[in-house]
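Enquirer: Make a model of this:
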Amino acid sequence: MPGLYLLFLLISIAGITALDARFRLALWSAPVTSALAVVAGTAFFVGWDAAGIASGVFVRGDSPLLLGIDLAPHLPVEEPVFLAFLCYLALVVHAAVLRILGRRRAPTADGGRPTP
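Expert: Okay, the predicted model is just below:
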């Protein structure tokens, strides 16, 4: 079924965005910085892909799940969407880990350390 991979990517992005909005981890706590990080990471990895395609290392495989639309030779439209999802997911996970570690280290009201 053409487009199924893109659909699942968009559903996954919506899920991560919902978690981000609920806990204000990345985009909802620092929107400009988060957007710049996702755009810069995506641009870096698209450039990486372009270098791999130009050198013949990366080729587009055939799958009935892809739309069949290429942005460039061997670069399906789903690739930048996946790379943006990957960068956003990494940003949200990083922010969540920092928050969890920050809570573990925060002193309690009586001056002691909280129990894990």
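Enquirer: C-alpha from now on. contacts and neighbour counts both.
Expert: Fine.
Enquirer: what number of residues lie near A90?
Expert: 13 (other C-alpha atoms under 10 Å).
Enquirer: ok, it - contacts?
Expert: Listed by C-alpha atoms under 8 Å, 6 or more residues apart in numbering, A90 has no contact partners.
Enquirer: now it: how far from V81?
Expert: Distance, A90 to V81, by C-alpha to C-alpha, to the nearest Å: 14 Å.
Enquirer: Likewise for L36?
Expert: Separation of L36 from V81 (C-alpha to C-alpha) stands at 15 Å.
Enquirer: Pull out the buried positions in stretch 66-86.
Expert: By 16 or more other C-alpha atoms under 10 Å, the buried positions in stretch 66-86 come out as 66-67, 74-86.
Enquirer: what's the span of that stretch, first residue to last?
Expert: Counting by C-alpha to C-alpha, the terminal residues of stretch 66-86 are separated by 18 Å.
Enquirer: run this one through as well so I can compare:
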Amino acid sequence: MSGFAYLGALLVSLGGLALFDHRFRLAFWDDARRAAWTLGVGVVGFLLWDVAGLALGIFAHGGSAHMTGLLLAPDLPVEELVFLTLLCYVALLVWVGFERSARLRAAGARALRGGAGDGAP
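Expert: Model (predicted):
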């Protein structure tokens, strides 16, 4: 059973990110199509990077008692795909959060200036 510990922790973490996303409507609960494309492109890019690293002998699969042992390809465990999804989802949520925060700060600064410079007479 401990062979699923790492995968389980990754899936619980993904679930927590999804709850956070839902609560603040950052990515999938704001624009699911755009979020899915963004996440997909990031995961595929990192998977290609991993495959290239494995092919060149830069990366190697280090077995662990806490991993399932299921491989997507030689030396590419299924946990790597879930981890890369987690990594890209975190990056997406942080990016959207910072973008939203900057937009709100700019709107607040304009309001404090009395709307000057927004094109209104």
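Enquirer: now, which of the buried residues of stretch 66-86 of structure 1 lie within strands?
Expert: 75-76 (DSSP state E).
Enquirer: can you give me the helices for structure 1?
Expert: With DSSP state H as the criterion, structure 1 has helices at 4-23, 31-54, 78-105.
Enquirer: For R60 of structure 1, find the nearest of those helices.
Expert: The closest of the helices of structure 1 to R60 of structure 1 is helix 31-54. By C-alpha to C-alpha, the value is 8.9 Å.
Enquirer: Okay, buried residues for that closest one please.
Expert: By 16+ other C-alpha under 10 Å, the buried positions in helix 31-54 of structure 1 come out as 34, 37-39, 41-42, 45-46, 49-50, 53.
Enquirer: what's the answer for stretch 53-64 of structure 1, then?
Expert: The neighbour-count check on stretch 53-64 of structure 1 (16+ other C-alpha under 10 Å) flags I53 as buried.
Enquirer: again, but for stretch 100-115 of structure 1
Expert: Buried residues in stretch 100-115 of structure 1, counted by 16+ other C-alpha under 10 Å: none are found.
Enquirer: Equivalent analysis for stretch 17-28 of structure 2, please.
Expert: Within stretch 17-28 of structure 2, the residues scored as buried using 16+ other C-alpha under 10 Å are 17-18, 21, 25-28.
Enquirer: Just the closest of these to R110 of structure 2, please.
Expert: Closest approach between these and R110 of structure 2, by C-alpha to C-alpha: L26, at 23.4 Å.
Enquirer: and the closest one, how far is that from D75 of structure 2?
Expert: Spatial separation of L26 of structure 2 from D75 of structure 2 under the definition C-alpha to C-alpha is 34 Å.
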